[in-house]
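In: Take this sequence and fold it.
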Amino acid sequence: MKFIVLDRDGVINKDSDQFIKSPEEWEPIPGSLEAIARLNQSGWRVVIASNQSGVGRGLFGMDMLNAINGRMVEALAQVGGRLDGIFFCPHAADSTCDCRKPKPGLLKQIESRFNVDLGGVPIVGDSLRDMQAGAAVGCEPYLVLTGKGEKTRDDPALPPGTHIYPDLAAVVDALLD
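Out: Take a look at the predicted model:
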């Protein structure tokens, strides 16, 4: 079974410094949904691991987060794609939880739920915390330059061997090549 972990904001959809707070604000990055569909068609299981501190900050509730994710799932289905799971940390940045990336708690939840070892599994993100969380469980880090990726690419704390691609579609091209 081929497995991949994706961040949401800045990887699948356009990110916002003001947070994605409603389904209407959720807008896919061109080519991202089709890239996920191509992974599905090639036998990959696709799972999201996303910090959603807007919930913890009181900017939106769980019902709205579910509506936003529902829009994403619907848009993905329209191009023949699907997600095998959506894992998220709802806590604010100052939380001491273990699920907020860069801590590996979300990824450990994925390992437990799917009974998989994420060692060597690609993790695709646009921020240092995505790469660090993945490195903590042995994932293969892929940084995309969409979202916060351009700012992140020059960070000296990037895990060694981080692959850098323009966007999710380019990562999927490389993985399926």
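
In: contacts, neighbours, all on C-alpha from now
Out: Will do.

In: ok, residue 23 touching residue 67?
Out: Yes. Counting by Cα atoms under 8 Å, residue 67 is a contact partner of residue 23 at 6.1 Å.

In: Three-state assignment for the residue nearest to residue 62 when sequence neighbours are not counted, please.
Out: When the adjacent residues along the chain are set aside, residue 62 lies closest to residue 55, with 6.7 Å between them (Cα to Cα, 6 or more residues apart in numbering). Assigned by DSSP: H, G, I helix; E, B strand; the rest coil, the conformation of residue 55 is helix.

In: Please generate a structure for the following sequence too, so the two can be compared:
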Amino acid sequence: MQKAVFLDRDGVLNEVLNHRVKFVNRPEDLHLLEGVEQAIRQFNEDGWKVFIVTNQGGVGLGYMTEDELGEIHDRLVDLLEASGARVDDIAYCPHMPHEGCVCRKPEAGMILELAEAHNIFLGESYMVGDREPDIQAGRNAGTRTVFIANRKNKKIGADYHFKDLISFSNWLVNGKGM
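Out: Prediction:
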């Protein structure tokens, strides 16, 4: 079995709710946060599988189609690959908030599905997010949890706290996370 880092998208990998972009509903709305490419490259080089798990209720609410979401994710992958970083898979929940599906975080469906498909040992893996539903999804799946406090969000009860993804990556690949 392999170890993995499961990453929330908005607020962990890319800008959201700031002066430049409110929500990412088009490829041109996607702007990576500083250090994201380097962090993912470090995960790759250290042998971690990297997955993105993201709630995308904008699909269910009609703000974008699944094809348009695919274009956004294609741009994300292209930006990462241009700097030598690789994502192994992306899972998303297109359902509206409060729809009651098993995939929308805080439920663990996306993480569990990826873990089964890619032979991941969840007990040695991490779920990284910037909101309580991300952390709860990681707990529900049996991963360790990492809270990224890169916006004006309150500190929550995750296993670990970092200011950004590159800070977590530096800590993890330097042997502190094992």
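
In: Report the TM-score for the pair.
Out: Here the TM-score for the pair of chains, by TM-score structural alignment, normalised by the length of structure 1, is 0.91; 170 aligned residues with a Cα RMSD of 1.4 Å.

In: circling back: would you mind measuring from the residue nearest to residue 62 of structure 1 to residue 131 of structure 1?
Out: 23 Å (Cα to Cα, to the nearest Å).

In: and these two? which has more neighbours close in?
Out: Between residue 55 of structure 1 and residue 131, counted using other Cα atoms under 10 Å, the more crowded position is residue 131 (26 against 19).

In: Which element, helix or strand, includes the more buried one?
Out: Assigned by DSSP states H and E, residue 131 of structure 1 falls within helix 128-136.

In: Average offset of that helix relative to structure 2?
Out: Compared with structure 2 after fitting, helix 128-136 of structure 1 has a mean deviation of 0.5 Å; criterion: mean Cα distance after the TM-score superposition for structure 1.

In: matching residues in structure 2 for that helix?
Out: Mapped onto structure 2 using TM-score structural alignment, helix 128-136 of structure 1 spans residues 132-140.

In: next one: the longest helix seen in structure 1 to chain centre, how far?
Out: Under DSSP state H, the helix in structure 1 containing the largest number of residues is helix 62-78. Computed by Cα atoms, centre = their mean, to the nearest Å, the separation of helix 62-78 of structure 1 from the middle of its chain amounts to 14 Å.

In: Report all helices and strands that whichever helix or strand comes after that helix contacts.
Out: Next along the chain after helix 62-78 of structure 1, taking DSSP H and E as the criterion, comes strand 85-89. Here strand 85-89 of structure 1 touches strand 44-51, helix 105-114, going by 3 or more Cα pairs under 8 Å, 6 or more residues apart in numbering; DSSP states H and E.
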